[in-house]
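S.K.: missing the sequence, but the structure's below:
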C-alpha cells in the first residue's frame, strides 16, 4: 500500500481516476507558502483561543472553525479550481455539493494518534450504500506533514469495503509538503497520527458533502448574515444558500439568497 501523489499540473480527470481507485490523492504544492502563511496569520488569534480536545479526538489537538467568517484567504482556498472541481466531479451523482465543515486543526507536540474511523460516522449509523459517496474531506498541509509530527494515517483502498472494520489494518502516513492537499473519501479508514516532534502540525480541513445532507458545521450560524452579505454568490451557494428541488427555501419558496439580502 502506498500514498498516491499527483503534481499540481494534474487534470481533474486524472485526479478523479486516482481517488476512485485508491480512495485518496495528494496534489503536491497546490498552494504557495505565501498563501498558507497568510491563512495561518489570519487564524492564529482564534487558534490561540481554541481549547484542546478530549480523548479520543485529541487531548492535545485544537480545532478552530468558522473559517468563512474569519479568513478571506480561506474563502479563496475553499474554491481552488482544481480541488473544488475534483470534489464536484466526485460527487456529481448528487444534485450539488455543499461545504460542511471548516476546521483548522493543530496537533501540538505530544498529541496521541487518533483512532481510525470513517468520516461518514458523523451522520450516525445511517446505512449509506457502500457504492454511494456522500462526502469527501480535503486537508491542506499548513506545515509539512511527516510521520514524526502526526501526518494523517490512512488505509488505502479501504473505501471499497467501508463496512469492514479496518481499524486493525496497517496504515500509511500521508506525508506531504506544506501547501499540498489530500482529498479522500468519507468511506476511507483514517486517523490523525501521533506528534512526537517538537513543533505543531497544522492542517486546514474542508469537508464537502452532497447537498441534501445536514452540514456538520452550521454555516448560517458560523458565518453571521452581516458577513455573509459581503461574500460572493458562488461561495454563498457552496455554503448552502441554494435550494434543492424546492428544499432549503426561506419560507414561501423564497430563494435563500434573496432572503439573505432582503433586509440589508
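M.R.: Thanks, I have it. Treat the numbers as computed from the prediction; the structure is a model and nothing was measured. Numbers count the residues shown, from 1 in each chain.
S.K.: okay, CA-based contacts and neighbour counts for the rest of this
M.R.: Will do.
S.K.: longest helix of this structure?
M.R.: helix 33-49 (DSSP state H).
S.K.: right, and the helix or strand after that one?
M.R.: Sequence order places strand 61-64 as the next helix or strand after helix 33-49, per DSSP states H and E.
S.K.: from the contact counts, what lies against that following strand?
M.R.: Counting contacts by 3 or more CA pairs under 8 Å, 6 or more residues apart in numbering; DSSP states H and E, strand 61-64 is packed against helix 33-49, strand 97-107.
S.K.: put this beside the first:
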C-alpha cells in the first residue's frame, strides 16, 4: 500500500471510530463525478418512485451500478476507501460489497426515519462493526435539499431525544463515511430541485449482503471487472468454504468458459489447515522402528 494512503487511512479510520462518521473532502475530481452522474441520468429518468414506509414514495433508487456505468469501479475500488474499510471491518477473512445504490430525493421528500444499517442483521456482537457506508454526492448536499443526517457518537450510545443531528454538507468529489452502527437518515428535501447521489457500502464477508451480487453481476458481466472489483462483488470464496460454486471459489467462473469445473477444492484458513494436519498426524501415530 502507498505510504501516503496508509497514513491517511489511519487518520480517517481513527476519526470514523471516534465519531461514527467522517467527511473526506475532495477525494475524487468533480469531472469523475459528473461522468458517473451523466451515465446514470437516463436510469434516474426511467426509474419509478420507490414504495414502502422506509423508502417513502418521494425517492428513486436503483442498484447494480457497476453494471450500469464503467465509472462506478473507480469509486467502489478507491484505494483509500478500501483501506479504511478493511481497517474497520476486521472480523472476517475478506470484506465484500454490500450494495451500490443511486438515490434521488425529490422535492418535498420528508426526512427519513433515523436508523442504523446494521439492524438488517438480527444478531450482533458488541464492539464488532459489520458495515461501512460511503455516500458520494452528485450535486451539492445542503441542509435544505436533504443532506444525510448523522448523530455523532451514536455508534457507542443512544442519543438524547433533544440531541440534534449533523447535516453532512458536501460538494461532489467529497465522501461521507459512516458506520453501520451509526444512527443516521436522509434529510428532508425542502428545495425545488432533486438531490442525487450514490451509496456504496462494504460489509463483513460472511454476512448476507443487501444486494445479491451474482444476480446483479452474473459471470458475463463480472468478467469485465478487475480482479479486485470482482472479488468485492462476490467472486471470492470466504474462508472456510463460504460462497462457493461446485465446491470451488466462484472466481473460477471468470477465467474459464467451461460449465464443468474440476473436483471440489476446500478453501480454509491457515490455522484450520494446521489443525487438520495435526489431527491427521495424530491418527497416524508414532513411526515404529524396525529392529536391526
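M.R.: The structure has been received and is ready for your questions. These numbers were taken from a predicted model, which means no experiment stands behind them.
S.K.: in a markdown table: the helices and strands packed on strand 61-64 of structure 1, plus distance to residue 184 of structure 1 and mean neighbour count.
M.R.: Below are those laid out as a markdown table (distance: least, CA to CA, whole Å; neighbours: other CA atoms under 10 Å):
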| stretch | distance to residue 184 of structure 1 | mean neighbour count |
| --- | --- | --- |
| helix 33-49 | 20 | 15 |
| strand 97-107 | 14 | 23 |
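S.K.: among the ones you listed, which is nearest residue 180 of structure 1?
M.R.: Checking these against residue 180 of structure 1 by CA to CA gives helix 33-49 as the closest, at 9.8 Å.
S.K.: distance from that closest one to structure 2 after superposition?
M.R.: Its aligned residues in structure 2 lie a mean 0.9 Å from helix 33-49 of structure 1 after superposition (mean CA distance after the TM-score superposition for structure 1).
S.K.: so where do the helices sit in structure 2?
M.R.: For structure 2, helices defined by DSSP H occupy the ranges 3-19, 30-46, 65-68, 72-76, 79-88, 213-216, 219-222, 227-232, 252-255, 270-284.
S.K.: distance to residue 180 of structure 2 added to the ones you listed, as TSV?
M.R.: Formatted as TSV, those follow (distance: least, CA to CA, whole Å):
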stretch	distance to residue 180 of structure 2
helix 3-19	11
helix 30-46	24
helix 65-68	21
helix 72-76	17
helix 79-88	11
helix 213-216	19
helix 219-222	27
helix 227-232	18
helix 252-255	31
helix 270-284	29
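S.K.: which one of the ones you listed lies closest to residue 243 of structure 2?
M.R.: Per CA to CA, nearest to residue 243 of structure 2 of the helices of structure 2: helix 213-216, 10.4 Å.
S.K.: now do that closest one: distance to the chain's middle.
M.R.: 14 Å (CA atoms, centre = their mean, to the nearest Å).
S.K.: next: stretch 66-77 of structure 2.
M.R.: For stretch 66-77 of structure 2, the distance from its own C-alpha centre to the chain's C-alpha centre is 13 Å (CA atoms, centre = their mean).
S.K.: which residue numbers in structure 1 go with it?
M.R.: Matched against structure 1 by TM-score structural alignment, stretch 66-77 of structure 2 falls on residues 68-79.
S.K.: got the end-to-end distance for the matching stretch?
M.R.: End-to-end distance for stretch 68-79 of structure 1, by CA to CA, to the nearest Å: 11 Å.
S.K.: need the contact partners of that stretch.
M.R.: Residues outside stretch 68-79 of structure 1 that contact it (CA atoms under 8 Å, 6 or more residues apart in numbering): 35, 38-39, 42-43, 67, 84, 102, 206, 222-224, 227-228, 235.
S.K.: now with 6 Å, please.
M.R.: 39, 223 (CA atoms under 6 Å, 6 or more residues apart in numbering).
S.K.: try stretch 112-119 of structure 1
M.R.: With CA under 6 Å, 6+ apart as the test, stretch 112-119 of structure 1 has contacts from 167, 186, 187, 188, 189, 190, 191, 192, 193, 194.
S.K.: and for stretch 206-216 of structure 2?
M.R.: 64, 98, 99, 233, 234.
S.K.: with stretch 128-147 of structure 2 instead?
M.R.: 167-172, 175-180, 187-191, 196-204.
S.K.: quick one: that stretch aligns where in structure 1?
M.R.: Going by TM-score structural alignment: stretch 128-147 of structure 2 matches residues 132-151.
S.K.: inside strands: which ones of the contacts of stretch 112-119 of structure 1?
M.R.: Among the contacts of stretch 112-119 of structure 1, the residues falling in strands (DSSP state E) are 190, 191.
S.K.: between the contacts of stretch 112-119 of structure 1, which has the most around it?
M.R.: Neighbour counts for the contacts of stretch 112-119 of structure 1 (other CA atoms under 10 Å) peak at residue 189, which has 30 neighbours.
S.K.: what does that one align to in structure 2?
M.R.: Structural alignment (TM-score structural alignment) places residue 189 of structure 1 against residue 183 in structure 2.
S.K.: now do the contacts for its match.
M.R.: Counting by CA under 6 Å, 6+ apart, the residues that residue 183 of structure 2 touches are 115, 116, 151, 154.
S.K.: what about the closest residue to residue 181 of structure 2 other than its chain neighbours, distance to residue 54 of structure 2?
M.R.: Excluding the flanking residues, the one nearest residue 181 of structure 2 by CA to CA, 6 or more residues apart in numbering is residue 155, at 4.7 Å. Distance of residue 155 of structure 2 to residue 54 of structure 2, given as CA to CA: 21 Å.
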